[in-house]
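K.L.:
A structural model of the following input is requested.
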Amino acid sequence: MRQYTTIQGDMWDSISYKMYGTESNMSILIQANTEHMETTIFTAGITLNVPEVETENTNLPPWKRV
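P.N.:
Sure, this is the predicted structure:
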């Protein structure tokens, strides 16, 4: 599992975008870091767990997706 150290002003959606390239995995980050689930805006220096996720390439037609 990877980790991410916050910078001042980070929020769940921005961290998700930095780590996964999309805001839609925000709930995965929150579930992996339940001790911070009430945090809206992070201070600097908090280490968060970043689980690996399966990425689905939706730009390809269904028969070419792996």
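K.L.:
From now on I want contacts and neighbour counts done on CA atoms only, so please keep to that.
P.N.:
OK.
K.L.:
Scan the chain for its longest helix.
P.N.:
Scanning the chain for the helix with the most residues, using DSSP state H, yields helix 12-20.
K.L.:
what's that one packed up against?
P.N.:
For helix 12-20, the packing partners by 3 or more CA pairs under 8 Å, 6 or more residues apart in numbering; DSSP states H and E come out as helix 26-32.
K.L.:
run the last query once more with 10 Å
P.N.:
Contact here means 3 or more CA pairs under 10 Å, 6 or more residues apart in numbering; DSSP states H and E; on that basis helix 12-20 packs against strand 2-5, helix 26-32, strand 47-50.
K.L.:
one more to put side by side:
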Amino acid sequence: MAEQYTTRQNQTWDVIAKEVYGDEKYTEQLMKNNLDKIDIFVFSAGTVLNTPEIETQQKEDVNLPEWRR
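P.N.:
Okay, here's the model as predicted:
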């Protein structure tokens, strides 16, 4: 996994988290690793974000419907 990610025009934190880490639930971790850009909601093209490897193991949640597991 790359340690940096360069944004495309009009991307948002959740879209980037899904692309980099496979799920938008990692948006908070992505934001914590880029506090200097926390005020940006919609990115312009060419912004470089730090994307260090994070723990992305998904534990099966028995409360989720089967199609979401």
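K.L.:
Overlay them and tell me the TM-score.
P.N.:
Laid over one another, the chains give 0.81 as their TM-score (TM-score structural alignment, normalised by the length of the first structure), with 59 aligned residues with a CA RMSD of 1.3 Å.
K.L.:
of all the helices and strands packed on helix 12-20 of the first structure, which lies closest to residue 12 of the first structure?
P.N.:
Closest to residue 12 of the first structure of those, according to CA to CA: helix 26-32, at 5.8 Å.
K.L.:
Just list the residues touching the residue nearest to residue 42 of the second structure when sequence neighbours are not counted, thanks.
P.N.:
In space, residue 42 of the second structure comes closest to residue 12 once its chain neighbours are excluded; the distance is 4.9 Å by CA to CA, 6 or more residues apart in numbering. Residues in contact with residue 12 of the second structure (CA atoms under 10 Å, 6 or more residues apart in numbering) are 27, 40, 41, 42, 43, 44.
K.L.:
taking these one by one, which sit in helices?
P.N.:
With DSSP H as the criterion, helices contain residue 27 from among those.
K.L.:
now the contacts of residue 12 of the second structure: which count as buried?
P.N.:
The neighbour-count test (16 or more other CA atoms under 10 Å) applied to those identifies 27, 43 as buried.
K.L.:
what's the closest of the contacts of residue 12 of the second structure to residue 56 of the second structure?
P.N.:
Looking across those and measuring by CA to CA, the closest to residue 56 of the second structure is residue 27, at 11.7 Å.
K.L.:
from memory the closest one sits against residue 17, does it?
P.N.:
Yes: assessed by CA atoms under 10 Å, residue 27 of the second structure is found in contact with residue 17 at 5.2 Å.
K.L.:
do you know how far the residue nearest to residue 42 of the second structure is from residue 47 of the second structure?
P.N.:
12 Å (CA to CA, to the nearest Å).
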